[in-house]
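[1] Have a look at this prediction, sequence included:
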Amino acid sequence: MEEEDVRVGANRYGERQPLGLSAQSEDGKDYREPPAVPLFEAGELSSWSFYRAAIAEFVATFLFLYVTVLTVIGVAKSPSKCSTVGTQGIAWAFGGMIFALVYSTAGISGGHINPAVTFGLFLARKVSLTRTVVYIIMQCLGAIAGAAVVKGFQPHTYERLGGAANTLNSGYSKTSGLGAEILGTFVLVYTVFSATDAKRNARDSHVPVLAPLPIGFAVFLVHLATIPVTGTGINPARSLGAALIFNKHQAWHHHWIFWVGPLIGAALAALYHQIVIRAIPFKSN
C-alpha cells in the first residue's frame, strides 16, 4: 500500500476541489464543474497524504498561535503602544501569518488553519466529513500547543495580560459581539471561496498563485474592524487555544460567541458563494 501511495503521488486523497496553489488545473484553460466530494472516503484513512495534510494543519495552526499570541502579549505588555507594533501591528501579524501559512500549506492540506474555513468548505462539499473532523481536531490541538509554548516562555506576563484570549470588550452587547464574529468570518470565508475558485483559474491562471494574498489581507482588515469589539476571533481554534491555556473565567464567559459566530458566518459564506455567485444548484448536469 505504501509503494502504491508513493507512486500515485502524495495527494492521492487530497481535496477534490482544492484550495490555493493546488487549485490549478493541468490544462490551464478548460474547466468542468468538479463533482461534490463524497461524504465519507474510506480510502483517506489508509493514505499517508491524508495524515500528512492533518499534520500540516497542526503545525500551521501551532505557528499561527505562537506568532500572533506573542504579538498580542507584547503590545499589551508595553505601557505605551507607540513603543510596540500597536493594534495595527496585531492585525498585520494575524493577516501576515495567514498569508505565509496558506502559501506554505495550500498544496499539502489546502491551507485551512481555521475550523470555520474547514466547515464552510465541508458545507460546499469540497472536503469530506472525515477530513473535516480530523482537520478541526488537529487545528484545535495546534492552537493549544502554540498558546502553551507562549505561556511557557513568559508565564507571569502571560497570566497578567490575559493570554490573548478573546473576550467581549466592555460597552458591547453579546448581540454585537456575535454579529461582529459572523460578519468577520463571512468576509474571510467568502474571500477564501472567491480567491480559490477553480473556475476563475480556468480563465485567469494567475489567480491561484495570488490566493494567499487576499485571504491574508481579509484577515488583516477584519482584525482592524473587530479588535475593539471582541479582540477578533473568526477562528474557533485560535479562540479555544488561547482560552484553554489562560483558563480564567473571563476567557470562558462569552466563549460560545467565538464558535457560534464563525460557524454561522462560514455557513452563510458557503451558501452565498455556491447558490448566488456560482448558482451551482441551478446548473444542469
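    Arrived safely.
[2] contacts, neighbours, all on C-alpha from now
    Noted.
[3] wouldn't Gly216 be in contact with Ala93 here?
    No - look at Gly216 against Ala93 with CA atoms under 8 Å: they stay out of range, at 9.7 Å.
[4] For Phe99, list the residues it contacts.
    Pro212, Leu213, Ile215, Gly216, Phe217 (CA atoms under 8 Å, 6 or more residues apart in numbering).
[5] Let me know the helix or strand that it is in.
    In this assignment (DSSP states H and E), Phe99 forms part of helix 86-105.
[6] export the contacts of Phe99 to TSV and tack on distance to Gln88 and neighbour count?
    Listed next are these as TSV, based on distance: CA to CA, whole Å; neighbours: other CA atoms under 10 Å:
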residue	distance to Gln88	neighbour count
Pro212	20	29
Leu213	17	18
Ile215	17	26
Gly216	14	25
Phe217	13	20
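[7] Check the residues you listed and tell me the two furthest apart.
    Farthest pair in the contacts of Phe99 (CA to CA) is Pro212 and Phe217. Separation: 8.5 Å.
[8] and here's the other structure:
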Amino acid sequence: MKKYVAEFIGTFVLTLFGCGSAAISGGIDGVLGVLGIAMAFGLSIVAMAYSIGNISGCHINPAVSFAMLLSKKMDVKDFVGYVVAQCLGALVAAAILMGIGSMCSPVIEGLGTNGFGDASYVGLSMIGAVIVEIILTFVFLMAILGVTSTEKFSSVAGIVIGLTLAFVHILGIPLTGTSVNPARSLGPAIMAAVGGDTVPISQVWVFIVAPLIGAAIAAYVWKFISEGKEA
C-alpha cells in the first residue's frame, strides 16, 4: 500500500505542477513558454524521484509501469495498483488545478490537456498525434530503462529521467501538449469534461493508447539490444 500511496503522490505532483504551469502561465504563448513548461514537468520528476524513488521506483506514469511489467520487473497485481494510484493522483491534481483556476480573476479554465487537430497548437492530425506520442514515449522509456539498468547510474537516474522528460516536452508541447503519460492526460481530460469542455475526453484515447504502444516498443527494443549487457 505504501508503494501505491507514493505513486499517487508522485503523479499528483507531476500533474499539478506540470499541467498547472502550462495552464496558469498562459500556455505556449504565456510567460513560461515551451521551455518553462517542459522544465516544470522535468523538475517534477526529479523532485519525486529523489523523494519516493526508494519506495515505489517513482513510475508515476502507466506507460512506465507497463514497460516494467513487460520487462518482468513488476507483477500484474502491482501494475494494476500502480495504474489506479497514478490515475487517481492525476485526477485529484486536475480537480485542485480547476479549483485554483476558478479562484483567479479572470477565471483560468485551461487544465494543460492534450489534443490534436484544433486542440493542437500547430493543428497536428490524429495520425500525426499517434505517431508523435509513440516516438516521444519510446525515447523517454529507453532513457528510463537504460539509466535504471545498472546500479552505477542510480545516483543520477532521477536527473537523467527528469531531463529526458523535459527534452521530449520541448518537441511535443506544440504538437500534442506532450502526454507520454496516460494518467497525466486522463485526469485533466476528465475534469475538463466536468467543466463542460468535452474535446479533451473525446481525444484522450490517443494519449492512452499511443504511450502504451511506445512503452511496449521500448521494452522489447531494450531487451533486444541489452541482452547480456545489464549489470
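    Good, I have the coordinates. As the structure is a prediction and not an experimental result, all values here were calculated from the model.
[9] so what number do they get for TM-score?
    TM-score of the superposed chains, computed with TM-score structural alignment, normalised by the length of structure 2, equals 0.90; 221 aligned residues with a CA RMSD of 1.9 Å.
[10] I would like the range of structure 1 that aligns with the longest helix along structure 2, please.
    Longest helix in structure 2, counting residues (DSSP state H): helix 76-102. Per TM-score structural alignment, the counterpart of helix 76-102 of structure 2 in structure 1 is residues 129-155.
[11] Which positions within that stretch qualify as buried?
    Applying a neighbour-count criterion of 16 or more other CA atoms under 10 Å, the buried positions in stretch 129-155 of structure 1 are 129-132, 134-151.
[12] Can you find the partner of Thr137 of structure 2 in structure 1?
    Under the alignment (TM-score structural alignment), Thr137 of structure 2 maps onto Thr185.
[13] quick one, what contacts that match?
    Ala116, Ile234, Asn235, Gly261, Pro262, Leu263, Gly265, Ala266.
[14] From Glu3 of structure 1, how far off is it?
    41 Å (CA to CA, to the nearest Å).
[15] now swap in Thr61 of structure 1 and tell me
    30 Å.
[16] If you count surrounding residues, which of these two has more?
    Between Thr61 of structure 1 and Glu3, counted using other CA atoms under 10 Å, the more crowded position is Thr61 (30 against 7).
[17] helix or strand for that one, which one?
    Using DSSP H and E, the element containing Thr61 of structure 1 is helix 48-77.
[18] What helices and strands are in contact with that helix?
    Helices and strands touching helix 48-77 of structure 1, by 3 or more CA pairs under 8 Å, 6 or more residues apart in numbering; DSSP states H and E, are helix 86-105, helix 129-153, helix 155-160, helix 236-246.
[19] Can you give me the stretch of structure 2 that the helix holding Phe99 of structure 1 aligns onto?
    Going by TM-score structural alignment: helix 86-105 of structure 1 matches residues 33-52.
[20] What are the buried residues along the matching stretch?
    So stretch 33-52 of structure 2, judged by 16+ other CA under 10 Å, has buried residues 33-34, 36-52.
[21] just stretch 238-250 of structure 1 next, same as before
    Arg238, Ser239, Leu240, Gly241, Ala242, Ala243, Leu244, Ile245, Phe246, Asn247.
[22] out of those residues, which one sits closest to Ile227 of structure 1?
    Closest to Ile227 of structure 1, out of all of those and judged by CA to CA, is Ser239, at 13.1 Å.
[23] so who does whatever residue of structure 2 lines up with that closest one touch?
    By TM-score structural alignment, Ser239 of structure 1 lines up with Ser185 in structure 2. Residues in contact with Ser185 of structure 2 (CA under 8 Å, 6+ apart) are Thr113, Asn114, Ser179, Val204, Phe207, Ile208.
[24] Would you convert those into CSV that also reports secondary structure?
    Converted to CSV, the contacts of Ser185 of structure 2 look like this (DSSP: H, G, I helix; E, B strand; the rest coil):
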residue, secondary structure
Thr113, coil
Asn114, coil
Ser179, coil
Val204, coil
Phe207, helix
Ile208, helix
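[25] ok, of these, which come out buried?
    Here, 16+ other CA under 10 Å leaves Thr113, Asn114, Ser179, Val204, Phe207, Ile208 buried among the contacts of Ser185 of structure 2.
[26] Am I right that the third one is in contact with Ile134?
    No - taking CA under 8 Å as the definition, Ser179 of structure 2 is not a contact partner of Ile134, at 9.9 Å.
[27] Leaving out sequence neighbours, find the closest residue to Ser44 of structure 2.
    Nearest-residue entry for Ser44 of structure 2: Leu14, 5.2 Å, with adjacent residues in sequence omitted and distances by CA to CA, 6 or more residues apart in numbering.
[28] Number of residues surrounding the one you found?
    A count of nearby residues for Leu14 of structure 2, using other CA under 10 Å, gives 26.
[29] Can you name the residues that contact it?
    Phe41, Ser44, Ile45, Ile60, Ala90, Arg184.
[30] Out of these, which is nearest to Tyr4 of structure 2?
    For the contacts of Leu14 of structure 2, the nearest to Tyr4 of structure 2 is Ile60 (9.8 Å; CA to CA).
[31] what secondary structure does that closest one sit in?
    Taking three-state DSSP, the label given to Ile60 of structure 2 is coil.
[32] For the residue most central in space within structure 1, give me its contacts.
    Among the residues of structure 1, the one closest to the centroid is Asn114, at 2.6 Å (CA atoms, centre = their mean). Asn114 of structure 1 makes contact with Thr61, Ile136, Gln139, Asn235, Pro236, Ala237, Arg238, according to CA under 8 Å, 6+ apart.
[33] Roughly how far does the second one sit from Phe122 of structure 1?
    Per CA to CA, Ile136 of structure 1 is found 11 Å from Phe122 of structure 1.
[34] One more: the first one?
    For Thr61 of structure 1, the distance to Phe122 of structure 1 equals 19 Å [CA to CA].
[35] and what of the third one?
    Counting by CA to CA, the gap between Gln139 of structure 1 and Phe122 of structure 1 amounts to 15 Å.
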